[in-house]
Each structure stands twice: as structure tokens, then as C-alpha cells.
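Undergrad: Sequence and predicted structure, then a few things I'm wondering about:
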Amino acid sequence: MVRLTDEVKVGISDYKISHAPNHIITVGLGSCIGTIVYDDRTKIGGLSHIMLPDSTAFAGKREIKIAKFADLAIPAMVEELNVKNHIPTYRLKAKIVGGASMFGFNSDQSGLNVGQRNIEAVEAILRQLRIPIVAKHVGGNIGRTMIVDLNDFTTTVRMVNREIIQI
């Protein structure tokens, strides 16, 4: 049996780029953020599973994994879309999923709320790159799975014991 569509899986602190007719998926989005950056014309998109908002505290330590941090992962993924896939940034758009507060910290302890810090970091990076966020499903206190159909950019969000939604 020939599969016409592949399911491309993106792990934690990773990103992958794929094209239609594939689906690209990441699971385990608690405080992490799934960010899909997509071009309608070529039907190519990159999905990142970002774990932390900012790499600066880790500078000078040992070698860091670019895909782990919002400030490094998104620009690297966009650069790959630009250079390897010849997609100009002005054609890109994004959707983001995740950023939950998984550990029940008070909102007064914002330094501890990694989910909210991840949301803010991803939104800021996309704004700096001039990539519009066309939909998002973020915050709350429940984990998510994100599945993107690269044929039409339909993004399905699954949550445990909750309805499945599309953004």
C-alpha cells in the first residue's frame, strides 16, 4: 500500500520543514509552544516545538540546541524557508499553540510561568520578523497536540479529555 501523505513528527526542542500533501505534528505541548510558519503558494511549512523563551542565560555555557529557544529556533526555521525553499518572508504566516501554565503557579510569579513567557517570546520574534499570527490557541493549564495539514494550513488542536478544535 502506497501512502500518499506522510506524518512528519516534530519532537521537543526540534523543528522540521515539510510540504503538502504531508501533515506535520508535535505532541506534548504543555508550557512549550508549537509554531507553524507557512507559505500558501508553495504549501511548505516549518513547525517548531519551542521549550524556552530566551537563550541568553545559556550563552557561553556549553553548546546549546538552537531549536530549544524561541529567539533562535524561529529565525533559524525562517532562514531555512527563505534560503533552501526560496520563500520570501513577506509570504509567510504563522499559527501558535501551547504555552500552558502546567504547574499552577500564581500569576504574581510571572518569572516562573514559562508558558506565558514562551507565548510572549514567540509573538515578539514573529512580530520582529513581520510574520503575522493568523490564529492561536495558547495559555490555560492543559497540554495539547498540534497537527497541521500542509495542503491547506488547517491546524487541529487536541487536548486531553476536551474537544478537538481547528484554528
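TA: Structure's in. What do you need?
Undergrad: drop to CA atoms for contacts and neighbour counts, all remaining ones
TA: Fine.
Undergrad: can you map out the helices along this structure?
TA: For the chain, the helices defined by DSSP state H cover 70-83, 114-128.
Undergrad: can I get those in TSV with mean neighbour count?
TA: Conversion of those to TSV gives the following (neighbours: other Cα atoms under 10 Å):
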stretch	mean neighbour count
helix 70-83	20
helix 114-128	20
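Undergrad: take a look at this one as well, against the first:
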Amino acid sequence: MDKIIVGIGEGKLAQGEQILVSYALGSCVGICLYDRARRLAGMAHVVLPCKKDSLNQDNAYKFADEGVRALIRLMTSHGADKRRLTAKLAGGAKMFETKNSKWEIGSRNTETVKRVLKEEGIRVAGEDIGKNYGRTITFYAENGQLRVRTVRHKEILL
């Protein structure tokens, strides 16, 4: 099985027997898109809700709003049909206590990802988001299954 690592602020594709893996999602959100007919999987690891939250603004995959759209474009450029895409999400945790909602990056990332997916007409087929712990995710191109692992909690299959 060919393992493709998706780092922070990256978006990548897998097909057939390949798998996508992203480590240590805290407040970041892992967006997994899947086209079942093509057995084509895409994953983005977004860090911030939108460009205005960052000084370095040149990487679309760093941002929830632009990262979702960039991943859709990447998938369709490789033969996916947008009408067949489904999404699975993980991450968006509240890693630190704060009194200022501006710093609730996990929930803001999640809200932005869900809003953009809705605008793009893509259904969320599964999610493991929020709480206060990090996650590692593995997305299988052969069947669209998302495996979510944490240190102290039971593994989840979506």
C-alpha cells in the first residue's frame, strides 16, 4: 500500500490502493473528498479559517475557505466529477482554553469548511470534529473509508 503523507497546509490525491495520511490534527481540519466511481481520494490539511488570519497568504491549502475549493479543483482536474464528491472531516479541536472567540480556531475552521462544502454542493458523509484532543487520519482511496486515531480514545471508522 502506497502511503502519501499530507502535511500542514498541503492538499494531495490518492487513487486505487493508495492511502492518504495526515498526522497531529489539533485545531486544524482534515478535509477528505471522495469520488467513488473513480476511486479517487483527496485530502487537505487546513490550518486557519481564511487568508485575513495570516501574514503569509500564498498557500491556498493553508486556509479552510480556499483549501476546500483548491482540493475540489485538483480532484476535478484528475477526472473526478464534482457531483459525485462526498466529504469526511476530522480535527477542529479546541486545544487551548480562551475567553476570546477569535482564538477558537478549531471551531472557526470547522464552520468555514462546512460552509464552503455546502456552497459547493458537497455532502458531508461523516465527521469526527471538535473536542479537545488531536487526531491522526488515514483515508483509503480504494473504498473512501476514513480511519481516525487518537492517543486516549477509541479508533473511529467513517
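TA: Right, received. Where do you want to start? Given the structure is predicted, the values throughout are model-derived calculations rather than measurements.
Undergrad: TM between them?
TA: The TM-score (TM-score structural alignment, normalised by the length of structure 2) is 0.95; 158 aligned residues with a Cα RMSD of 1.3 Å.
Undergrad: coming back round to it: which one, of the helices of structure 1, ends up nearest to Ile36 of structure 1?
TA: Taking Cα to Cα, helix 70-83 is the member of the helices of structure 1 nearest to Ile36 of structure 1, at 9.4 Å.
Undergrad: The closest one - contacts with which helices or strands?
TA: Packing contacts for helix 70-83 of structure 1, counted by 3 or more Cα pairs under 8 Å, 6 or more residues apart in numbering; DSSP states H and E, involve strand 14-19, strand 44-50, helix 114-128.
Undergrad: can you put these in a markdown table and add distance to Leu81 of structure 1?
TA: Output for the helices and strands packed on helix 70-83 of structure 1, formatted as a markdown table (distance: least, Cα to Cα, whole Å):
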| stretch | distance to Leu81 of structure 1 |
| --- | --- |
| strand 14-19 | 8 |
| strand 44-50 | 8 |
| helix 114-128 | 14 |
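Undergrad: what's near enough to touch the residue nearest the centre of structure 2?
TA: Centroid check for structure 2 by Cα atoms, centre = their mean gives Ile31 as the closest residue, at 1.6 Å. Contacts for Ile31 of structure 2 were tallied using Cα atoms under 8 Å, 6 or more residues apart in numbering; they are Gly42, Met43, Ala44, His45, Val46, Val68, Ala87, Lys88, Leu89, Ala90, Val113.
Undergrad: quick revisit: wait, which of the helices and strands packed on helix 70-83 of structure 1 is closest to Met146 of structure 1?
TA: Among the helices and strands packed on helix 70-83 of structure 1, the nearest to Met146 of structure 1 by Cα to Cα is strand 44-50 (9.5 Å).
Undergrad: Kindly name the residues of structure 2 that line up with the closest one.
TA: Per the alignment by TM-score structural alignment, strand 44-50 of structure 1 matches residues 40-46 in structure 2.
Undergrad: Thr138 of structure 2 versus the residue of structure 2 most remote from its centre, what's the distance?
TA: Of all residues in structure 2, Lys99 has its C-alpha farthest from the mean position, at 26.3 Å, by Cα atoms, centre = their mean. Remark: distance between Lys99 of structure 2 and Thr138 of structure 2 (Cα to Cα, to the nearest Å) = 33 Å.
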